[in-house]
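Novice: mind folding the following:
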Amino acid sequence: MADTMKAARIHKYGKSGVLEVENCERPKPGPDEILVKVHTASLNPRDWLTMRGIYQMRRVVEPFPITLGSDFAGEVAELGGNVTGFAVGDLVCAMQPLRGKFGAFAEYVKVKASVAAKLLDGISSADAAAMPCAGMTSYQTLHDVAKVHPGEVVLVNGASGGVGVYAVQIAKAMGAKVVAVCGPNNMAFCQEMGADEVINYREDDFASREDAYDVVYDVIGRSSPKAVKKALKSGGRYITTIPGPGTAFAALTSYLLGFVWPFKRKSTHLILVKPYPHNLQAMMQLILDGKMKTIVDGHYALDDIEQAVARSQTWRARGKIIIDVS
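Specialist: Next up, the predicted model:
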């Protein structure tokens, strides 16, 4: 194994022209880490938001250069001294935390063994690399926060994007009636994903309907707790991944009210994804059971990652953008 590798790194923040694919030192795993030879990675908006400097707390933890990328799948190449449960050659996937300088857009990445999941037989590298951030965000939203019950009505705002396509399929697998909100060009696609009803956001305001939804899952941050309040049924949950004006305050208020008023009420929640390997394996099983599939917008080589970033920045990607590393 060579001491150097190819990686996509930034040496400064910027909207474009700052991401360089270059040779650099291969990371060495710590005692509780595994080193993974990356086969496939996937791109998330959080990656290019980091490139722009939106997540600047990362800069406090580690200086430049920073290797971008959080989602990946590959083969275990080396084990830290304290690691058990993994062996060299195991196929794994994981979500690399934003902090730190060793991201997944590289030939090798080191990651805490505690956040990695072994691939189940029959799961492809692209399936595994696409799931972590987008898939776990929707899985944790619907299972852990919304606690969706069969027969409930779940609306997904932004249903055709990377997070949304997982949300539609996971909600259907949980027995929910799914309402997908998207643009006119993606309506048929959302129906193919299993949506029971599709709303064209250019012609119909879903929030104008009264007592219509048990859960509103806003993955694009285009709505607000106030805007959807009358559209939620009694006990309805508004959940978003992107806090807008008033959302963080409303989420905190809902959290505190839960301690003093644990009765049925409308609530607001802000989801922050956590790297849980058991979620990854649960989603792999959904794929094997035919209840979920990976939707790929396009494949890009590591050397072409600038093109992949440009595509993601349009907010028009249908499903996930895959980076083929090796």
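Novice: when you work out contacts or count neighbours from here on, use the C-alpha atoms and nothing else.
Specialist: Noted.
Novice: would you map the helices across the stretch 201-326 of the chain?
Specialist: Shown for the stretch 201-326 of the chain, the helices assigned by DSSP state H, counting those that start in this stretch span residues 225-228, 247-260, 277-288, 305-313.
Novice: out of these, which comes closest to Asn200?
Specialist: Nearest of the helices of the stretch 201-326 of the chain to Asn200, taken as CA to CA: helix 225-228 at 16.6 Å.
Novice: which of the residues in the closest one are buried?
Specialist: Residues 225, 228 are the ones in helix 225-228 that count as buried (16 or more other CA atoms under 10 Å).
Novice: around the nearest residue to Gln313 once chain neighbours are set aside, how many other residues sit close by?
Specialist: Leaving aside its chain neighbours, Gln313 sits nearest to Pro45 (7.3 Å; criterion: CA to CA, 6 or more residues apart in numbering). For Pro45, the neighbour count with other CA atoms under 10 Å is 15.
Novice: how close does Pro45 sit to Glu33?
Specialist: Distance of Pro45 to Glu33, given as CA to CA, to the nearest Å: 26 Å.
Novice: what do you get for Val198?
Specialist: 44 Å.
Novice: Tyr166 versus the residue nearest to Gln313, what's the distance?
Specialist: 16 Å.
Novice: for Ala250, same thing?
Specialist: With CA to CA as the criterion, Ala250 and Tyr166 are 26 Å apart.
Novice: now swap in Val109 and tell me
Specialist: Counting by CA to CA, the gap from Val109 to Tyr166 is 25 Å.
Novice: and for Lys6?
Specialist: 31 Å.
Novice: next: Leu257.
Specialist: Taking CA to CA, one finds Leu257 at 30 Å from Tyr166.
Novice: higher neighbour count, those two?
Specialist: Using other CA under 10 Å as the criterion, Leu257 and Tyr166 rank with Tyr166 on top: 27 against 14.
Novice: by how many degrees do the strand ranked longest in the chain and helix 305-313 diverge?
Specialist: Counting residues, the longest strand found in the chain (DSSP state E) is strand 33-43. Using axes from the mean of the first three to the mean of the last three CA atoms, to 10 degrees, the inter-axis angle of strand 33-43 relative to helix 305-313 is 60 degrees.
Novice: go ahead and confirm Leu155 touches Ala180.
Specialist: Yes. Between Leu155 and Ala180 there is a contact at 5.9 Å, judged by CA atoms under 8 Å.
Novice: quick one: which of those two has more around it?
Specialist: Ala180 (32 against 29).
Novice: for the more buried one, helix, strand, or coil?
Specialist: strand (DSSP: H, G, I helix; E, B strand; the rest coil).
Novice: mind giving me the packing neighbours of the longest strand of the chain?
Specialist: Counting contacts by 3 or more CA pairs under 8 Å, 6 or more residues apart in numbering; DSSP states H and E, strand 33-43 packs against strand 71-79, strand 108-112, helix 125-130, helix 305-313, strand 320-324.
Novice: format those as JSON lines; extra columns: mean neighbour count and distance to Val216.
Specialist: Listed next are the helices and strands packed on strand 33-43 as JSON lines, based on neighbours: other CA atoms under 10 Å; distance: least, CA to CA, whole Å:
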{"stretch": "strand 71-79", "mean neighbour count": "26", "distance to Val216": "26"}
{"stretch": "strand 108-112", "mean neighbour count": "24", "distance to Val216": "33"}
{"stretch": "helix 125-130", "mean neighbour count": "27", "distance to Val216": "24"}
{"stretch": "helix 305-313", "mean neighbour count": "18", "distance to Val216": "24"}
{"stretch": "strand 320-324", "mean neighbour count": "26", "distance to Val216": "22"}
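Novice: before we go on, could you also do this sequence so I can check it against the first one:
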Amino acid sequence: MSVKLTLNNGVEMPALGFGVFQTPPETTAASVAEALRVGYRLIDTAASYFNEREVGEGIRRSEVDRSELFVETKIWISDYGYDETLHSFDKSAGKLGVDQIDLLLLHQPVPTDFARTIGAYKALEKLLADGKVRAIGISNFMPGVLEDLLKETGVVPAVNQVEVHPYFTQPEVQAANAEHGILTQAWSPMGGITSYRGESGKSTFNDPVIGEIAAAHGKTPAQVMLRWHLQEGRSAIPKSVNPERIAANFDVFGFDLTAEQLAAIDALNTGVRGGPEPEAITREAFHRDIPEA
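Specialist: Next up, the predicted model:
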């Protein structure tokens, strides 16, 4: 069983996807194939993860028909600029082994070089118009930068992929997205980033509130957190290389959290970001050479 969300251009996307951030290339293909065997149909990767080729290999191993899959990737800031981004699409599509990418995102805004960010987004608009992608979007765009983007472009992003988990819910970002009909997609949806960047010993996975809700439903804390995202209308892209956890993370469609339980999880928000500050991203500090093949 799966649930689909309809994007603002009418394209349907699975609400729950499989992410491969920090998954080593040597284990990516097997993890993707296992996720597709379990039932995932949305795979999220990025040029800067350096595992797009292995994602493509995992898709081919699975033998799931391409028409059933939703493939999502992201352009890295080193390839921003109109012509550069058009070429970056070719690099990603070639590595993935697909002619069309279902959802293509700009990975980060670059406030110090916003003209290049706009050029990159206009390239996404061209790719959309040419049918090379089915939907376009952004990642880690805060409300002010989103407004600046909308003023200079013609297509409203379909998705804004941002850090959202029980300890960092970004309500103002979610509200800005909703105002423009943009779907919020959560990276680090279970707060895994809190396990190594948060307070010592404090993690969403051992939070007592989440643990109590999990016990009430006979589920794991991870399953509860993913169910929270789905019931609040977000897309979520959990990652794992463990087959048991890959399967467990997909088994979140047979129960419902109560309104009180959803509110209790919402109330855990600390306002503390786990990832880098989007405004601090610069091409100089975060340059990565994205290989041709």
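Novice: please state their TM-score.
Specialist: TM-score for the superposed chains, counting by TM-score structural alignment, normalised by the length of the second structure: 0.32, backed by 162 aligned residues with a CA RMSD of 6.3 Å.
Novice: specify the angle between whichever helix or strand comes after the longest strand of the first structure and helix 305-313 in degrees.
Specialist: For strand 33-43 of the first structure, the following helix or strand on the C-terminal side (DSSP states H and E) is helix 45-52. Here helix 45-52 of the first structure points in a direction 120 degrees away from that of helix 305-313 (the same axes, to 10 degrees).
Novice: list the buried residues of the very next helix or strand once past helix 45-52 of the first structure.
Specialist: Per DSSP H and E, the first helix or strand lying C-terminal to helix 45-52 of the first structure is helix 57-61. By neighbour count on 16+ other CA under 10 Å, the buried set for helix 57-61 of the first structure is 58-59.
Novice: helix 57-61 of the first structure - contacts with which helices or strands?
Specialist: Against helix 57-61 of the first structure (3+ CA pairs under 8 Å, 6+ apart) you get no helix or strand.
Novice: which residues of the stretch 51-200 of the first structure fall in strands?
Specialist: 66-67, 71-79, 91-95, 108-112, 117-118, 153-157, 177-182, 197-200 (DSSP state E, counting those that start in this stretch).
Novice: dump the helices of the stretch 201-326 of the first structure to a markdown table, plus distance to Ser267 of the first structure.
Specialist: Formatted as a markdown table, these follow (distance: least, CA to CA, whole Å):
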| stretch | distance to Ser267 of the first structure |
| --- | --- |
| helix 225-228 | 8 |
| helix 247-260 | 5 |
| helix 277-288 | 24 |
| helix 305-313 | 31 |
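Novice: of all these, which lies closest to Cys133 of the first structure?
Specialist: helix 277-288 (9.8 Å).
Novice: just the element for Ala186 of the second structure, please.
Specialist: strand 183-187.
Novice: only the buried residues of the helix or strand hosting Arg245 of the second structure, if you could.
Specialist: Element membership of Arg245 of the second structure, judged by DSSP H and E, is helix 243-250. Applying a neighbour-count criterion of 16+ other CA under 10 Å, one finds 245-247, 249-250 buried in helix 243-250 of the second structure.
Novice: looking at those residues, spot the one nearest Thr28 of the second structure.
Specialist: Ile246 (12.6 Å).
Novice: that closest one and Ile75 of the second structure: what is the separation?
Specialist: 26 Å.
Novice: and for Arg227 of the second structure?
Specialist: 29 Å.
Novice: so for these two, which sits in the more crowded spot?
Specialist: Ile75 (28 against 25).
Novice: I figured that one hits Leu105, correct?
Specialist: Yes. At 6.2 Å, Ile75 of the second structure and Leu105 qualify as touching, with contact defined as CA under 8 Å.
Novice: which neighbours do these two share?
Specialist: Shared contacts of Ile75 of the second structure and Leu105, defined by CA atoms under 8 Å, 6 or more residues apart in numbering, are absent.
Novice: so the longest strand of the first structure versus strand 108-112, what angle?
Specialist: 110 degrees.
Novice: tell me what angle strand 33-43 of the first structure forms with strand 91-95.
Specialist: 70 degrees.
Novice: ok and strand 33-43 of the first structure relative to strand 320-324, angle-wise?
Specialist: Using the same axes, to 10 degrees, strand 33-43 of the first structure lies at 120 degrees relative to strand 320-324.
Novice: nearest to Ile170 of the first structure among the helices of the stretch 201-326 of the first structure would be which one?
Specialist: helix 277-288 (8.4 Å).
Novice: what residues sit buried inside that closest one?
Specialist: In helix 277-288 of the first structure, counting by 16+ other CA under 10 Å, buried: 277, 279-281, 283-287.
Novice: could those residues go into a markdown table alongside distance to Tyr300 of the first structure?
Specialist: As requested, the buried residues of helix 277-288 of the first structure are exported to a markdown table (distance: CA to CA, whole Å):
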| residue | distance to Tyr300 of the first structure |
| --- | --- |
| Pro277 | 26 |
| Asn279 | 26 |
| Leu280 | 23 |
| Gln281 | 26 |
| Met283 | 24 |
| Met284 | 23 |
| Gln285 | 27 |
| Leu286 | 26 |
| Ile287 | 23 |
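Novice: which one among the residues you listed gets closest to Glu192 of the first structure?
Specialist: Nearest member of these to Glu192 of the first structure, counting by CA to CA, is Ile287, at 15.6 Å.
Novice: element containing Val71 of the second structure, please.
Specialist: strand 70-75.
Novice: who are the packing partners of that strand?
Specialist: Counting by 3+ CA pairs under 8 Å, 6+ apart, strand 70-75 of the second structure packs on strand 42-44, helix 82-96, strand 101-106.
Novice: mind running it again at 7 Å?
Specialist: Under the contact criterion of 3 or more CA pairs under 7 Å, 6 or more residues apart in numbering; DSSP states H and E, strand 70-75 of the second structure touches strand 42-44, strand 101-106.
Novice: turn those into TSV, including distance to Ser195 of the second structure.
Specialist: Formatted as TSV, those follow (distance: least, CA to CA, whole Å):
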stretch	distance to Ser195 of the second structure
strand 42-44	22
strand 101-106	26
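Novice: most packed of those?
Specialist: Counting by mean count of other CA atoms under 10 Å, strand 101-106 has the highest mean neighbour count of these, with a mean of 25.
Novice: orientation of it relative to strand 70-75 in degrees?
Specialist: Going by the same axes, to 10 degrees, strand 101-106 of the second structure makes 30 degrees with strand 70-75.
Novice: what are the contacting residues of strand 101-106 of the second structure?
Specialist: Residues outside strand 101-106 of the second structure that contact it (CA atoms under 7 Å, 6 or more residues apart in numbering): 70-76, 93, 132-139.
Novice: please consider this matter closed, and thank you.
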